[in-house]
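Asker: need the 3D shape of this:
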Amino acid sequence: MKRLISLALTLNLYGAFPDWYYKVKGTTQQKQAFVEIMLPLIQAENKKLEHLRKHIIDIFNDPFYLINPKKVAFLAKIAKIYKIKNITDKKEFLKKINTVPASLALAQAAIESGWGKSRFVREANNIFGHWEYSDKGLAPKSKYDDIQINYSLKIFPSLEASIAAYMKNLNRNPAYKSFRDLREKYSEENKTFTGLAAANTMINYSQKKEEYVKLLKQMIKNNKWSKYDK
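Answerer: Here you go, the predicted model:
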């Protein structure tokens, strides 16, 4: 265990799943190694979101922020990233800039990447199955006949970049508005927003729809990952 933790903490030096991970034998050991690698990276990205959220709050707490060019420029930059139309809309900023339950991120990472062993991960650091509408990414082995435009698997420079893109996707994509609405509700009620609760809003993440939601919840429960949301 200590060896796994040590290697997980130094993963930033590699930016990808290390070679030793693919040599792990046994289902239990594989799951343990997957969590030891992924959880610190997920938590680190959530920390960045917490820091950004606090900075946004601090700006809005300044009654004169609108006459401060640096603060206005910063809000404009973040608003563009998170698709926020009005830079004075504090509620919208806080609704979109928030953390993702670690258990949900772990479950989706495990499902979408085949526990980190899919070709998408090995060749593109693509953990969450992100596509891009171009031919610049990793070419899929087969394409859907009803999609006429070019698309490919997005290539990420590191696992951290893939996780950041995943969280940004949940925080700004219209398809996950229900996720953000529910998270805001939990926040207003001062309740912990868990992966099990969040899983109910992931119906648009996969073509499997309700079956995907069921699979996510089973993954979280079977592996007892809810403890990471506290």
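Asker: hey, let's count contacts and neighbours off CA atoms from now on
Answerer: Will do.
Asker: was I right about residue 183 contacting residue 193?
Answerer: Yes. Look at residue 183 against residue 193 with CA atoms under 8 Å: they come within range, at 6.1 Å.
Asker: more neighbours, the two?
Answerer: Per other CA atoms under 10 Å, whichever of residue 183 and residue 193 has more neighbours is residue 183, with 24 against 19.
Asker: secondary structure class for that one?
Answerer: helix (DSSP: H, G, I helix; E, B strand; the rest coil).
Asker: and the helices in the chain?
Answerer: Counting by DSSP state H, residue ranges of the helices within the chain are 2-9, 27-61, 69-81, 90-96, 102-113, 119-124, 159-172, 177-188, 195-199, 210-222.
Asker: out of those helices, which gets nearest to residue 153?
Answerer: Of all the helices of the chain, the one in closest proximity to residue 153, counting by CA to CA, is helix 119-124 (7.2 Å).
Asker: return the set of buried residues in the closest one.
Answerer: 120-122, 124 (16 or more other CA atoms under 10 Å).
Asker: and what of stretch 22-31?
Answerer: For stretch 22-31, by 16+ other CA under 10 Å, it's residue 30.
Asker: please apply the same query to stretch 181-191.
Answerer: Neighbour counts using 16+ other CA under 10 Å place 182-184 of stretch 181-191 among the buried residues.
Asker: and of those residues, the nearest to residue 99?
Answerer: Taking CA to CA as the measure, residue 99 sits nearest to residue 183 out of the buried residues of stretch 181-191, at 9.1 Å.
Asker: need the contact list for that closest one.
Answerer: 193, 198 (CA atoms under 8 Å, 6 or more residues apart in numbering).
Asker: now with 10 Å?
Answerer: 95-96, 98-101, 177, 189, 191-194, 197-198 (CA atoms under 10 Å, 6 or more residues apart in numbering).
Asker: for the residue lying closest to residue 8 once chain neighbours are set aside, give its distance to residue 205.
Answerer: Spatial nearest neighbour of residue 8, chain neighbours left out: residue 37 (4.7 Å); criterion: CA to CA, 6 or more residues apart in numbering. Computed as CA to CA, to the nearest Å, the residue 37 to residue 205 distance reads 23 Å.
Asker: next, the second sequence, to be compared with the first:
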Amino acid sequence: MAVVTQSKRFHLAVLGLLGACVLVLAGAQILRPANTVSKAPKSIIALPKEKDPKKASLEQALKGDQKRAGGKLTVSALNKTFSKIGYELDPVLDGKSAVPRLFLSSLPYDLGRMKEADERKSLFFRTLLPLVLRVNEEIKENRAKVWRLRHRLSVGLDIRAEDRIWLDAAFDKYKVKSARFDRLLEKMDVVPPSLALAQAAEESGWGTSRFTREGNALFGQWTHNPKDKGIVPQNREEGKTHRIKAFDSLSGSLKAYVLNLNTHKAYRGFRALRKQMHEKGEVLRGYELVTTLDKYSERGEEYVTSLQAIIKNNDLMRFDKATLDDDDIKHLNNPLI
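Answerer: So this is what the prediction gives:
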């Protein structure tokens, strides 16, 4: 009986000592928590962002100017907006400033009334550059997704149903047979800003053509599809049925232009030279890529020479290294991109 009692006392003493140790350790953890990451899943809740009063005032000011101009975007309103956010071309060209995420749906309706050619060019480039960079940014994101999915499939892993649907749609969009990933990546690629801006300037008369004013048609793309929005050229020959394809926004026009260069058989040389530049680790150079676009216009080599002159005279090559800033999109016109 005495042995049993003594054993109980021993066990109680051990349990008491263990309990004290646990309390000491728990207290230490509370006072000085270990610098480790919990293995428990985290729930991340995004707090609502407060609206930037500066951006809100810009939006209100621009809408006010548009209202006074019958709902149209004016040169005066856009110049004021660019000035307020400090958006100038020289810092961008010098690599000292990123391009603001300012995506306009149309050019100012009175752009053609500007007397100073340099000012008109500056406004034209500043309006289109963010859009060109955004289209290229989306393409880069899609290319990265294709690489990820390709890798999973190559090592025998399955991909989600929605990813398979997205991949099938990408092959269809770029007119590539399924599973030909190299071919898809060759076509799903960016267009250097210098080239896109030069062609937009040439084809749209620096944003003043009837097709641009009425249908955001920057690149003069033809359509024979009766379902497409289009504008009939004034001097269209009798018996011809083509129209100039119209778009709801400048972004739509840019996306169609890039897809055209990336898929049409007439521009295989463009895609081949672009691929060579990538393989050499070079920055895509619009000035050289232009030489492959002699079939874009009936003017042929004369057209190529004209584009190269625009790129050289306006120093557009420096835009090829421009990037969008990390700030939120500045909503200045609806619909945007």
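Asker: the residue nearest to residue 8 of structure 1 maps to what in structure 2?
Answerer: Alignment note (TM-score structural alignment): residue 37 of structure 1 maps to residue 127 of structure 2.
Asker: now swap in residue 220 of structure 1 and tell me
Answerer: Matched to structure 2 by TM-score structural alignment, residue 220 of structure 1 sits across from residue 311.
Asker: again with residue 124 of structure 1
Answerer: When structure 2 is aligned by TM-score structural alignment, residue 124 of structure 1 is paired with residue 215.
Asker: for residue 85 of structure 2, give me its contacts.
Answerer: Counting by CA under 10 Å, 6+ apart, residue 85 of structure 2 touches 54-55, 58, 100, 330.
Asker: just to revisit the earlier point, what residues are shared contacts of residue 183 and residue 193 of structure 1?
Answerer: Joint contacts of residue 183 of structure 1 and residue 193 (CA under 10 Å, 6+ apart) are 99-101.
Asker: in CSV: these, plus neighbour count and distance to residue 14 of structure 1.
Answerer: Formatted as CSV, those follow (neighbours: other CA atoms under 10 Å; distance: CA to CA, whole Å):
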residue, neighbour count, distance to residue 14 of structure 1
99, 21, 25
100, 26, 24
101, 24, 25
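Asker: which of the residues you listed lies closest to residue 139 of structure 1?
Answerer: Checking these one by one against residue 139 of structure 1 (CA to CA), the nearest turns out to be residue 100, at 29.0 Å.
Asker: quick one, what contacts the closest one?
Answerer: 42-43, 45-46, 49, 166-168, 170-171, 179-180, 183, 193-195, 198, 229.
Asker: rerun at 7 Å
Answerer: 46, 167 (CA atoms under 7 Å, 6 or more residues apart in numbering).
Asker: show me what it aligns to in structure 2.
Answerer: For residue 100 of structure 1, the equivalent position in structure 2 is taken to be residue 191, counting by TM-score structural alignment.
Asker: tell me how far its match lies from residue 284 of structure 2.
Answerer: Using CA to CA, one obtains 8 Å as the distance from residue 191 of structure 2 to residue 284 of structure 2.
Asker: with residue 76 of structure 2 instead?
Answerer: 35 Å.
Asker: residue 138 of structure 2 too?
Answerer: Distance of residue 138 of structure 2 to residue 284 of structure 2, computed by CA to CA: 17 Å.
Asker: tell me, how many residues neighbour the aligned residue in structure 1 for residue 268 of structure 2?
Answerer: In structure 1, the residue matched to residue 268 of structure 2 (TM-score structural alignment) is residue 177. Look at residue 177 of structure 1: counted by other CA under 10 Å, it has 16 neighbours.
Asker: cool, residue 144 of structure 2 as well?
Answerer: Neighbour tally, residue 144 of structure 2, other CA under 10 Å: 13.
Asker: which ones are touching it?
Answerer: Per CA under 7 Å, 6+ apart, neighbours of residue 144 of structure 2: none.
Asker: ok, the residue nearest to residue 125 of structure 2 when sequence neighbours are not counted - how many residues close by?
Answerer: Of all residues not flanking residue 125 of structure 2 in the chain, residue 197 sits nearest, at 7.0 Å (CA to CA, 6+ apart). Neighbourhood size, residue 197 of structure 2 [other CA under 10 Å]: 24.
Asker: distance of the counterpart of residue 252 of structure 2 in structure 1 from residue 127 of structure 1?
Answerer: By TM-score structural alignment, residue 252 of structure 2 lines up with residue 161 in structure 1. Distance, residue 161 of structure 1 to residue 127 of structure 1, by CA to CA: 10 Å.
Asker: comparing the two, which residue is more hemmed in?
Answerer: Each of residue 161 of structure 1 and residue 127 has its neighbours counted (other CA under 10 Å); residue 127 has more, 29 against 17.
Asker: count residues in the vicinity of the closest residue to that one other than its chain neighbours, would you?
Answerer: Spatial nearest neighbour of residue 127 of structure 1, excluding adjacent residues (CA to CA, 6+ apart): residue 113 at 5.1 Å. Look at residue 113 of structure 1: counted by other CA under 10 Å, it has 20 neighbours.
Asker: kindly report the same for residue 94 of structure 1.
Answerer: With other CA under 10 Å as criterion, residue 94 of structure 1 counts 16.
Asker: over to the one 4 residues further on?
Answerer: Each residue near residue 98 of structure 1 was counted by other CA under 10 Å, and the total is 24.
Asker: OK, contacts around it?
Answerer: Contact analysis of residue 98 of structure 1 by CA under 7 Å, 6+ apart lists 49-50, 53.
Asker: re the thing from before, mind telling me what the residue nearest to residue 127 of structure 1 corresponds to in structure 2?
Answerer: Using TM-score structural alignment as the criterion, residue 113 of structure 1 maps onto residue 204 of structure 2.
Asker: correct me, but its match touches residue 216?
Answerer: No. Between residue 204 of structure 2 and residue 216 there is no contact under CA atoms under 7 Å: 9.2 Å.
Asker: what distance do you get for the residue nearest to residue 127 of structure 1 to residue 197 of structure 1?
Answerer: Distance from residue 113 of structure 1 to residue 197 of structure 1, by CA to CA: 22 Å.
Asker: same check on residue 162 of structure 1?
Answerer: Relative to residue 197 of structure 1, residue 162 of structure 1 is positioned 23 Å away (CA to CA).
Asker: who has more neighbours, the two?
Answerer: Set residue 162 of structure 1 next to residue 197 and count neighbours by other CA under 10 Å: residue 162 wins out with 22 against 17.
Asker: I'm done for today, thanks for sticking with me.
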